[in-house]
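**Q** only geometry, no sequence info:
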């Protein structure tokens, strides 16, 4: 059911926004509603028609937002059944997010993500590559640090989704739980300059091309360089 009144953090969407901006804003609104348990874990979201009417957006914008939320691991879309809220991180995951510094997060990512991209090269199906292409286009279109951060998370999550290993996907979702923490968000202004975002996107494009061409060595090397730069930017 929908709340009888709009919550305080409800995001008003401007119909004049371009479709990507509208979808990102809507994804944020639904994500916040999930965090407040307006939409509860493992329950089905309202029908698309009802959601679109509630948030006063088009069905196309809604579907784009749901795709972004799916890439972020917050919802799962089941053909013929609807869209379901995925089980949220438990208290243990939240505790790790509270006590893990951005540098410690990067240490884990440096160990984990080259292995993930190697698996993605060997296991990505056609649908995975299409989702990865969409995620790439969104991160390349991002203009602000906030937009880039959301799209960057979705791009890396799409790589994890393509690896074909449910346990690895779950582990990477815990990484993203930490990435959403205030400690990480506070570093965005320093790290996500226009120059850095351009360089990160060059890596993103190279990663997509390497995965598409089944080039494991280039994919792993590019991911290592990408994460190394991000870590260096954190300490400058």
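**A** Here it is on my side, so go on. Since we're looking at a predicted model, the values are computed, not measured. Numbering: from 1, shown residues only.
**Q** From here on, just use CA atoms for contacts and neighbour counts.
**A** Noted.
**Q** Counting residues, name the longest helix you see in the chain.
**A** helix 102-123 (DSSP state H).
**Q** And the helices in this protein?
**A** Under DSSP H, the chain gives helices at 19-35, 48-55, 59-71, 91-99, 102-123, 126-141, 145-161, 166-179, 182-185, 188-191, 194-212, 216-235.
**Q** In the second one, which residues are buried?
**A** This means helix 48-55. Buried residues in helix 48-55, counted by 16 or more other CA atoms under 10 Å: 48, 51, 52, 55.
**Q** Now that we have those, can you turn them into CSV and tack on distance to residue 181?
**A** What follows is the buried residues of helix 48-55, written out as CSV (distance: CA to CA, whole Å):
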residue, distance to residue 181
48, 30
51, 27
52, 29
55, 26
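**Q** mind checking how far the residue nearest the centre of the chain is from residue 148?
**A** Centroid-nearest residue in the chain, with CA atoms, centre = their mean: residue 154, separated by 2.5 Å. Distance, residue 154 to residue 148, using CA to CA, to the nearest Å: 10 Å.
**Q** what's the spacing between the residue nearest to residue 115 when sequence neighbours are not counted and residue 128?
**A** Counting by CA to CA, 6 or more residues apart in numbering, residue 115 lies nearest to residue 220, which is 7.5 Å off, once chain neighbours are set aside. According to CA to CA, residue 220 stands 18 Å off from residue 128.
**Q** hold the first one in mind and look at this next one:
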């Protein structure tokens, strides 16, 4: 298996979602070191993992959202639009994605996004992110990014798991292309 081929891992993870919450948290704690060891915490590896898992998280959030969750996601989108500078935009982005995991109410998915959040603070990820902001332009990148977040949030609010999945997949594909970790290809 290629070190960045997470599809078998993702398939196994979703089969395990029927386990108790406590068991899932323990399992994920066991596999995180292996993920780091295999190089899956590189920018390319993390982006790939996100493209595999986060659309599922968005679909799950659409199925489980309640009124307060919709309010929270709309607040996170607004915070993203109000954020200034790379650091502020990065914090708002992280809060949005983690909030979707919270809305999905799945401890394994929450743990994955927390791991991703800590990985994005590492120097290698920050260099990639900084290059992306400079290449695309902070205002352009964040405007498009925030528009994508709004589309994801709207689909979750509507309870449309398919639309939430599609919107998140499109968003993460666009971010991956902008970061240079995925070649340009049309969305499905």
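**A** Okay, I see it. Here the structure is a predicted model, which is why all the values come from computation and not from measurement.
**Q** picking that back up, spit out the contact partners of the residue nearest to residue 115 of the first structure.
**A** By CA atoms under 8 Å, 6 or more residues apart in numbering, the contact list for residue 220 of the first structure reads 114, 115, 117, 118.
**Q** which position in the second structure aligns with it?
**A** Counting by TM-score structural alignment, residue 220 of the first structure lines up with residue 165 in the second structure.
**Q** Against residue 156 of the second structure, how distant is that match?
**A** Relative to residue 156 of the second structure, and taking CA to CA, residue 165 of the second structure is found at 9 Å.
**Q** shared neighbours of those two, anything?
**A** In contact with both residue 165 of the second structure and residue 156: 58, 59, using CA under 8 Å, 6+ apart.
**Q** how much space is there between the spatially closest residue to residue 124 of the first structure that is not a sequence neighbour and residue 33 of the first structure?
**A** Leaving aside its sequence neighbours, residue 124 of the first structure sits nearest to residue 162 (CA to CA, 6+ apart; 4.7 Å). Residue 162 of the first structure is 27 Å from residue 33 of the first structure, where distance means CA to CA.
**Q** the more surrounded of the two?
**A** Taking neighbours as other CA atoms under 10 Å, residue 162 of the first structure and residue 33 compare with residue 162 leading, 27 against 17.
**Q** what do we get in the second structure for the more buried one?
**A** In the second structure, residue 162 of the first structure lands on residue 103 (TM-score structural alignment).
**Q** Now do the same contact list for its match.
**A** Contacts of residue 103 of the second structure (CA under 8 Å, 6+ apart): 61, 64, 65, 69.
**Q** So what does the third one match up with in the first structure?
**A** For residue 65 of the second structure, the aligned position in the first structure is occupied by residue 124, per TM-score structural alignment.
**Q** any idea how far its match is from residue 159 of the first structure?
**A** From residue 124 of the first structure to residue 159 of the first structure the distance is 9 Å (CA to CA).
**Q** Check residue 104 of the first structure too.
**A** 21 Å.
**Q** Looking at these two, which is more packed in?
**A** More crowded of residue 104 of the first structure and residue 159, by other CA under 10 Å: residue 159, with 28 against 12.
**Q** Tell me who's in contact with the closest residue to residue 110 of the first structure other than its chain neighbours.
**A** Distances taken as CA to CA, 6+ apart place residue 227 nearest to residue 110 of the first structure, at 6.2 Å, with adjacent residues excluded. Contacts for residue 227 of the first structure (CA under 8 Å, 6+ apart) come out as 106, 109, 110.
**Q** Thanks a lot, see you next time.
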